[in-house]
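Student: Attaching a predicted model along with its sequence, questions to come.
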Amino acid sequence: MPLPFLTADRTFETTAESALPYDDPDRWRRPYRPGPWRVGVAALVLLLASFVLFAGVLTAVTGSLADAGAVLGVGLAIVVGSLRLLRMGVWVSRRGLRRTGFLRTRTVPWARVVSVRTVQQPVRWLGLPRTVQGQALAFVRKDRRPDDTPPLLTTHGLDFLGRPMAFDRAADAVETWAAEYGGR
């Protein structure tokens, strides 16, 4: 089963009209691939879900259907959580910049984005409270102070830990989208 949210667009042909290498700029896309940490955690969670779903089937065969339904519901919630973990990240389109979190998704139209740039600053290590020195892709909005917006991407996040070249490519791609559509 193809999972389109796992792959970044691999089209590199550009036209003279646009610096962006995409056929349909209206479609939301992640300009980078999910990192091995994110995929590994999601795979482990799916492994846990398989055990829970198997336990639900065993409970249905040997026990009551109400208990089996509850266990199967928990298993399906774990699968949905794992898929949501894989969808987390930064998505771009002609309409704006979208940050997809585990529970919430926020979209900022390009008209509200003042600048997108890479900065050297303390960043959270794998999203934990511990901070280390690293790079972050920060953006400034017209309607907020620069300190109010968390970074879009960091070198020590689930997608880019130990992959500085991938962070540079992703940051460049988001900056290109901002240069193409920002401030309109």
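Tutor: Great, that's in hand.

Student: From here on, just use CA atoms for contacts and neighbour counts.
Tutor: Noted.

Student: got the residue ranges for the helices in this structure?
Tutor: According to DSSP state H, the chain carries its helices in the segments 36-62, 65-87, 164-181.

Student: Tell me the residue in this structure that is farthest from the middle.
Tutor: Note on the chain: the largest separation between a C-alpha and the mean C-alpha position, by Cα atoms, centre = their mean, falls on T62 (40.5 Å).

Student: quick one, what contacts the residue positioned nearest the centre of the chain?
Tutor: When the chain is reduced to its mean C-alpha position, the closest residue under Cα atoms, centre = their mean turns out to be G89, at 1.5 Å. With contacts defined as Cα atoms under 8 Å, 6 or more residues apart in numbering, G89 is in contact with R30, R99, T100, G101.

Student: go with 10 Å
Tutor: The neighbourhood of G89, defined by Cα atoms under 10 Å, 6 or more residues apart in numbering, consists of 30-34, 98-102, 105, 152-153, 158-159.

Student: Please look at A138 and A178 and confirm they touch.
Tutor: No. Between A138 and A178 there is no contact, the gap being 11.7 Å when judged by Cα atoms under 10 Å.

Student: next, the one to line up against it:
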Amino acid sequence: MPLPFLTADRAFEEAAADTALPFDDRDQWRRPYRPGPYRVAASALLLLLASYVLVAAVIIAAAGDVTAASLCGALAVLIIAAALRLLRMGTWVSARGVRHVAFLRTQTAPWNAVVTVRTVQQPVRWLGLPRTVQGQALVLVRRDRQGEQATLLTSHNGDFLGRSTAFERAADSVEVWAEEYRPQR
């Protein structure tokens, strides 16, 4: 049985080996890496919880309590939205700039406002929790924020924990996008 998602992934990696920017339409926002296993597992667990809440809503509706069933349905919709947002989190690039999508907030920096994008060795948060460990981070320095650094990727977040080569590849890809589109001064 053919699995088209595997062949598409192989085609992307072969194209990425040929050029650093393997996309035809560079105006479309793209994440230059795949979501990591921890992020996908957390989203899958949330979707599983949402399915149980939806089944509970159907059972409650069959029992005759429409108000409680609609509250359960609304809770399931919120859980599904949280799972989808969790999958959407990360760093996205296009010809227009770089976008950092967090759970509750999205920040976009146009390439002409970017001073530099570089990988640094520093303490980073482990899976987004308050605990910090020594790791690598891809930081963005913006011109309009007086040199303030914003962390785009870390080697210990949900996408790259235990996948150091994937982090290096993703950081290199974002750095290449920055070099390609950032105005040289």
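Tutor: Nice, thanks for sending it over. What you are looking at is a predicted structure, and each value in this text was computed from that prediction instead of being measured.

Student: Please enumerate the shared neighbours of A138 and A178 of structure 1.
Tutor: S115, V116, R117.

Student: Would you mind finding the match for the last one in structure 2?
Tutor: Yep, that's R117 of structure 1 we're talking about. By TM-score structural alignment, R117 of structure 1 lines up with R118 in structure 2.

Student: What spatial separation is found between that match and Q134 of structure 2?
Tutor: According to Cα to Cα, to the nearest Å, R118 of structure 2 stands 17 Å off from Q134 of structure 2.

Student: Equivalent analysis for A74 of structure 2, please.
Tutor: Relative to Q134 of structure 2, A74 of structure 2 is positioned 41 Å away (Cα to Cα).

Student: One more: T154 of structure 2?
Tutor: Using Cα to Cα, T154 of structure 2 is found at 10 Å from Q134 of structure 2.

Student: who touches both of the two?
Tutor: Jointly contacting T154 of structure 2 and Q134 under the rule Cα under 10 Å, 6+ apart are Q121, Q122, P123, V124, R125, W126.

Student: Going by neighbour count, which of those residues are buried?
Tutor: Neighbour counting over the shared contacts of T154 and Q134 of structure 2 (16 or more other Cα atoms under 10 Å) leaves V124, R125, W126 as the buried ones.

Student: Find the nearest non-adjacent residue to the second one, please.
Tutor: With Cα to Cα, 6 or more residues apart in numbering as the measure, T132 is the residue that lies nearest to R125 of structure 2, at 4.3 Å, once sequence neighbours are left out.

Student: which of the shared contacts of T154 and Q134 of structure 2 lies closest to L84 of structure 2?
Tutor: Distance to L84 of structure 2 across these (Cα to Cα) is lowest for W126, with 21.5 Å.

Student: The nearest residue to that closest one once chain neighbours are set aside: how many residues sit nearby?
Tutor: Leaving aside its sequence neighbours, W126 of structure 2 sits nearest to H156 (Cα to Cα, 6+ apart; 5.2 Å). By other Cα atoms under 10 Å, 24 other residues sit near H156 of structure 2.

Student: residues in contact with H156 of structure 2?
Tutor: Taking Cα under 10 Å, 6+ apart as the criterion, H156 of structure 2 is in contact with 123-128, 132-137, 162-164, 167.

Student: between these, which is closest to P22 of structure 2?
Tutor: F167 (17.9 Å).

Student: what's the neighbour count on the closest one?
Tutor: F167 of structure 2 has 23 neighbours, counted by other Cα under 10 Å.

Student: same question, D9 of structure 2
Tutor: By other Cα under 10 Å, the residues close to D9 of structure 2 number 12.

Student: Please apply the same query to W177 of structure 2.
Tutor: The number of residues near W177 of structure 2, taken as other Cα under 10 Å, comes to 22.
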